[in-house]
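1. Have a look; sequence and predicted model below, questions after that.
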Amino acid sequence: MRKLMVMALLLSAGHFSNAQSKTDFSKQYIDELYKSGSKIRSLSPNDTNFNDLEAIGRSIGEANFVLLGEPSHGDGGAIQMKTRLVKYLHEKKGFDVLMFEADLYAIMFELSDIKDLNSIDVSAKENIYTCWTESKVSQDLWTYYKKELKGNNPILLGGIDSRHAGNFSKTKLIGNLTDIVRSSQYNVDSEAYRKFVKDLEYILQNEFSSKKNGVDKDNFNTELNKIEEAVKFSSVDPRQRNLWLIEVNNIRNLFDLIILEKSRDIMMAENFIFLSKYIFPGKKIMVWSHNNHNVLDVNTYMSFNPEFAKQWYETDTYKGFTYFGTEIYRAFKDQVYSLAITSGSGNFSPAFFGKDFFHADFTKKAKVPESKEGSLEWYLKTKKTDLLFIPLPNAQGKPSGYPWFSSRLFDLGFEAKMDYTSSFNGVIYIDKTVDLNGQ
């Protein structure tokens, strides 16, 4: 990495002062990144010889939270690679918790407690997006989870999403919430509580199609604050009480997401911080999510182009816009490691959430967009690279000082020249990926 450090010093001395308008160091930078890369033998979850992944382990170092990204929820190769990484991190690096970018309540209050193997399959498919549970490429993950569940060192599951998209949330949340507040002598027969329940049911069932004026905002928030106080003094065990307090706040997040249209990422970060501190203290955690959520520096997005940057500051967008990764990096700094995955060619499934924002349409298939000349993906393809891990210099969380380069690390369909070094600690390149059916 010495050449990379020298390059950064040159840029900070003045070459980078005008957004690289005079000299473009991207080619030299990508050359050096390529030289620092380590070949990965296979993305197959069945390959349990992890010697080729040790470079990733060394790059992660002492970090306790690893964010496993993907360029699209329909990128089957990324799902296979992440499954192999879960095995490696669990067996060799002591990571025992796997949190999904999925329904916190359904996972924490049902799926994570299920021991019956057949019931796990049913609950997972009902409560986690089907691109990660019903797809052919995801089956190895759940086979492994169930195998480990029977051993001495099981994987613990968690969820961070404020979307209550799972069946368990839609059918059981209100009844279970009513039971716990009733046990604390809360008046669940009051008109205010009945109105709150009616509005919560409306949001749960309609989600993004909910009308903004379809609920009583003042009553909802006032009642939720009272419910929170009641839960604090409930008679359940401390862990369960903490879980319920996190969920009550998550109901507030759901309201803010659907009715007030606030940032989902900051809510997921808040959920993660609470869960890591109060439910999984001292545990090493893997997070299964999209590259876009795992960005460690929110200002990377501002680097898209000068006009966007101008609007970014003139409209104070940067004050409200954030990423999940950015927020937890602010909280935990170098304890967070963000690993992005990108694909050069092949197929993917474009309808990974379907019309209901939950069930993937496995009949849809699309080609990975062709990379533009000069981009990271184009460069690696010209090098006839198959699978490669690239560690990025340790310069995350703020403008890195390293050259910007073109890539689609934020999303499979979004290629742009940006400061990706500020956003990710490492990158895995897959030359030819597959769709959710493994084709």
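-> Great, that's in hand.
2. Please make it C-alpha for all contacts and neighbour counts, starting now.
-> OK.
3. could you pull out the strands for the chain?
-> With DSSP state E as the criterion, the chain has strands at 38-39, 65-68, 95-103, 156-161, 284-288, 336-348, 366-367, 387-391, 405-411, 414-418, 426-433.
4. Show me what the lengthiest helix in the chain packs onto, helices and strands only.
-> Scanning the chain for the longest helix, with DSSP state H as the assignment, gives helix 238-258. Here helix 238-258 touches helix 104-109, helix 217-232, helix 264-278, going by 3 or more CA pairs under 8 Å, 6 or more residues apart in numbering; DSSP states H and E.
5. Identify the residues contacting that helix?
-> Residues outside helix 238-258 that contact it (CA atoms under 8 Å, 6 or more residues apart in numbering): 104-105, 108, 162-164, 203, 207-208, 210, 212, 221, 224, 227-228, 231-232, 234, 262-264, 267, 271, 274-275, 278-279.
6. Compute the distance between the residue nearest to the spatial centre of the chain and residue 5, please.
-> Centroid check for the chain by CA atoms, centre = their mean gives residue 289 as the closest residue, at 2.7 Å. Note on residue 289: its distance to residue 5, by CA to CA, to the nearest Å, is 30 Å.
7. what do you get for residue 143?
-> On the measure of CA to CA, residue 143 and residue 5 end up 43 Å apart.
8. do the same with residue 133
-> 42 Å.
9. Can you pick out the residue with more neighbours from these two?
-> Neighbour totals were compared for residue 133 and residue 5, and residue 133 leads with 22 against 14 (other CA atoms under 10 Å).
10. hmm, back to that, so what's the residue nearest to the centre of the chain up against?
-> 67-70, 100-101.
11. With neighbour count and distance to residue 387 as new columns, can those residues be given to me in a markdown table?
-> Output for those, formatted as a markdown table (neighbours: other CA atoms under 10 Å; distance: CA to CA, whole Å):
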| residue | neighbour count | distance to residue 387 |
| --- | --- | --- |
| 67 | 25 | 19 |
| 68 | 25 | 16 |
| 69 | 29 | 16 |
| 70 | 31 | 15 |
| 100 | 21 | 25 |
| 101 | 20 | 25 |
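12. Determine which two of these are furthest apart.
-> Taking every pair in the contacts of residue 289 and measuring CA to CA, the maximum separation is 12.5 Å, between 70 and 100.
13. Next one for the comparison:
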Amino acid sequence: MSVKRFLSSIIVYVLLYSDNLSAQKRPDPIVIILDEYIVPIKTVDPDSSFADIGFLKVTLKDKQVIGLGEGTHGSHEFFRYKDRLIRFLVAELHFKAIAFESDFAAVQQLDEYVIGRQDRIRFLGGFPLISETKEMLAWLREYNKSLPLGEKVRLHGLEARSVANITKLLLDSLPNLSAENRKVLSKICNIPEYLLKQQDIAELQSCIPSLYSSTTKASDKLPQRYIRLLEQKTAYILQPIRKQVGMRDEAMFENAVWIKEMAAAQKLIIWAHNGHLSKENIFTQVPLGKYLSEKYGTGYFSIATDFNHGEVRVHAKHKGEYKSRPVYFGPAKSAKEYEFCFGQARYENFLLDLNEAVKNPELKSWLEGPRMMKLIGGTPTPSESKLSISRCFDLLCFFRKSTASK
């Protein structure tokens, strides 16, 4: 090969290589449009000023139920930002009730702490009591200090996760229990749940009609809810696994409606996983959010959280046993994932009003997907289901990087 031809080849190669590099750096065309609609998340510090999210007062002013979702149960940023939004909703929009995807009896003990009836948290399980949520509980306790009981922020659980917890509540709240029912409840609440047999649950279930008959006064609304929680829990346990799918969301919806009706101004914040707060089916079961959307229409507002890559605290097998530990999830690699474009946006962390974004035809088509979105529960196995993010949620809080909750 001549020197001239060799040099020509080098020049062509360099030009082609440069073009490839430019193409790799050039963002996806949808990102350019996306950048026009996103608002930067300036801080996740719950103690910071609300100046940067003040615009949400207009967006949320007429909402009756606001769902605060989480794409994982173990991301530090999600918990901190949800704490910030809780404080905003309480201080600026006067929400007085918060319900958690947690055990009713366990959260009742946290409620006793935040309203000042207990000086220390009595932990019964069924709630993510970690560094991030302890800070939130301490803030709510301080906020409540100077308020009369009827104006204090109250906490609630959305389900009965523990047979023992709910039976103990019934034993404490129903002084007129028959000797036979008291004997059954006392026996069941002292058996570890993993040792309970179907005949134990069936025996407990058979007590329910007479439990209801012992609560006839107008003041018995709370004990009646305890009985209903027990009824939901026993029905769930006695069903085959394939029929249990969806029963949790249906029960949480019923309990959320009850909590909302009991709450001051009938306004409610719900803290749960994105998958439960979706306004459309993501999996085979109907989610809590869809029930809420059908009942309250535009009065229900669903906020999702999402991330591109980083560590998440999950229960994962390590050296032969399951433990809570950080697991790394890599960045999106395909345009079939929403995070692929979100991760290229000009702000690392941002808010996206999905209801506004879909007014742009190109963005509407992209946001309707369907595409994959990171949905991680308590284990390291993500969801494999596609969804339409703009149909499932109203607002997105996106973080480019997740760090494990503490």
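-> Received, thanks. Source: prediction; values computed, not measured.
14. would you turn the strands of the first structure into TSV with distance to residue 190 of the first structure?
-> Shown next, in TSV, are the strands of the first structure (distance: least, CA to CA, whole Å):
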stretch	distance to residue 190 of the first structure
strand 38-39	63
strand 65-68	43
strand 95-103	29
strand 156-161	30
strand 284-288	40
strand 336-348	45
strand 366-367	53
strand 387-391	58
strand 405-411	48
strand 414-418	50
strand 426-433	54
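15. Tell me, how many residues neighbour the counterpart of residue 345 of the first structure in the second structure?
-> Alignment note (TM-score structural alignment): residue 345 of the first structure maps to residue 309 of the second structure. If you count neighbours by other CA under 10 Å, residue 309 of the second structure ends up with 19.
16. Test my guess that residue 309 of the second structure contacts residue 327.
-> No. In this structure residue 309 of the second structure lies outside contact range of residue 327 using CA atoms under 8 Å: 10.6 Å.
17. coming back round to it: map the residue nearest to the centre of the first structure across to the second structure for me.
-> Alignment note: residue 289 of the first structure maps to residue 272 in the second structure; criterion TM-score structural alignment.
18. And for residue 313 of the first structure?
-> In the second structure, residue 313 of the first structure lands on no residue (TM-score structural alignment).
19. Residue 313 of the first structure: how many residues sit nearby?
-> The burial count for residue 313 of the first structure: 12, using other CA under 10 Å.
20. again, but for residue 38 of the first structure
-> By the criterion of other CA under 10 Å, residue 38 of the first structure has 18 neighbours.
21. repeat for residue 393 of the first structure
-> Residue 393 of the first structure has 20 neighbours, counted by other CA under 10 Å.
22. Ignoring the adjacent residues along the chain, who's closest to the residue in the second structure that it lines up against?
-> Counting by TM-score structural alignment, residue 393 of the first structure corresponds to residue 355 in the second structure. In space, and not counting its chain neighbours, residue 355 of the second structure is closest to residue 394: 5.9 Å by CA to CA, 6 or more residues apart in numbering.
23. residue in the first structure matching that neighbour?
-> Counting by TM-score structural alignment, the partner of residue 394 of the second structure is residue 425.
24. which residue numbers in the first structure go with stretch 5-12 of the second structure?
-> With TM-score structural alignment applied, stretch 5-12 of the second structure matches no range in the first structure.
25. ok, and what's touching that stretch?
-> Taking CA under 8 Å, 6+ apart as the criterion, no residue outside stretch 5-12 of the second structure touches it.
26. Same question for stretch 160-177 of the second structure.
-> The contact list for stretch 160-177 of the second structure, computed with CA under 8 Å, 6+ apart, reads 102-106, 124, 126, 182, 185-186, 188-193, 211, 214-215, 223, 226-227, 229-230, 232-233.
27. Equivalent analysis for stretch 195-208 of the first structure, please.
-> Outside of stretch 195-208 of the first structure, the residues within contact range by CA under 8 Å, 6+ apart are 164-165, 169-170, 174, 210, 214-216, 219-220, 223, 255, 258.
28. do the same with stretch 263-280 of the first structure
-> By CA under 8 Å, 6+ apart, the residues outside stretch 263-280 of the first structure that reach it are 101, 160-162, 239, 242-243, 246, 250, 253, 257, 282-283, 293, 320-325, 327-328, 331.
29. again, only this time at 7 Å
-> Stretch 263-280 of the first structure is contacted by residues 160-162, 239, 242, 246, 253, 257, 293, 321-324, 327-328 when judged by CA atoms under 7 Å, 6 or more residues apart in numbering.
30. Quick check: the aligned residue in the second structure for residue 137 of the first structure vs residue 68 of the second structure, distance?
-> Using TM-score structural alignment, the equivalent of residue 137 of the first structure in the second structure is residue 132. For residue 132 of the second structure, the distance to residue 68 of the second structure equals 15 Å [CA to CA].
31. for residue 328 of the second structure, same thing?
-> Plainly put, residue 328 of the second structure is 24 Å away from residue 68 of the second structure if you go by CA to CA.
32. can you check residue 157 of the second structure too?
-> To residue 68 of the second structure, residue 157 of the second structure is 14 Å away according to CA to CA.
33. Identify the single longest helix in the second structure, thanks.
-> helix 3-25.
34. chain center to that helix, what's the gap?
-> Per CA atoms, centre = their mean, to the nearest Å, the displacement of helix 3-25 of the second structure from the mean C-alpha position of its chain is 50 Å.
35. Buried residues in it, which are they?
-> Buried residues in helix 3-25 of the second structure, counted by 16 or more other CA atoms under 10 Å: none are found.
36. corresponding residue for residue 288 of the second structure in the first structure?
-> Mapped onto the first structure by TM-score structural alignment, residue 288 of the second structure lines up with residue 324.
37. What is the neighbour count of that match?
-> Around residue 324 of the first structure there are 26 residues (other CA under 10 Å).
38. give the contact list for it.
-> Residues counted as contacts of residue 324 of the first structure (CA under 7 Å, 6+ apart) are 265-266, 268-269, 293-294.
39. separation between it and residue 155 of the first structure?
-> Noted for residue 324 of the first structure: a distance of 23 Å to residue 155 of the first structure, by CA to CA.
40. what does residue 405 of the first structure give?
-> Taking CA to CA, one finds residue 405 of the first structure at 37 Å from residue 155 of the first structure.
41. do the same with residue 385 of the first structure
-> Counting by CA to CA, the separation of residue 385 of the first structure from residue 155 of the first structure is 33 Å.
42. between the two, who's got more neighbours?
-> Comparing residue 385 of the first structure with residue 155 by other CA under 10 Å, the one with more neighbours is residue 155, at 22 against 17.
43. Not counting residues beside it along the chain, what's closest to the residue mapped onto the more buried one from the second structure?
-> Counting by TM-score structural alignment, residue 155 of the first structure corresponds to residue 153 in the second structure. With sequence-adjacent residues excluded and distances taken as CA to CA, 6+ apart, residue 153 of the second structure is closest to residue 96, at 4.2 Å.
44. Right, I'll leave it there.
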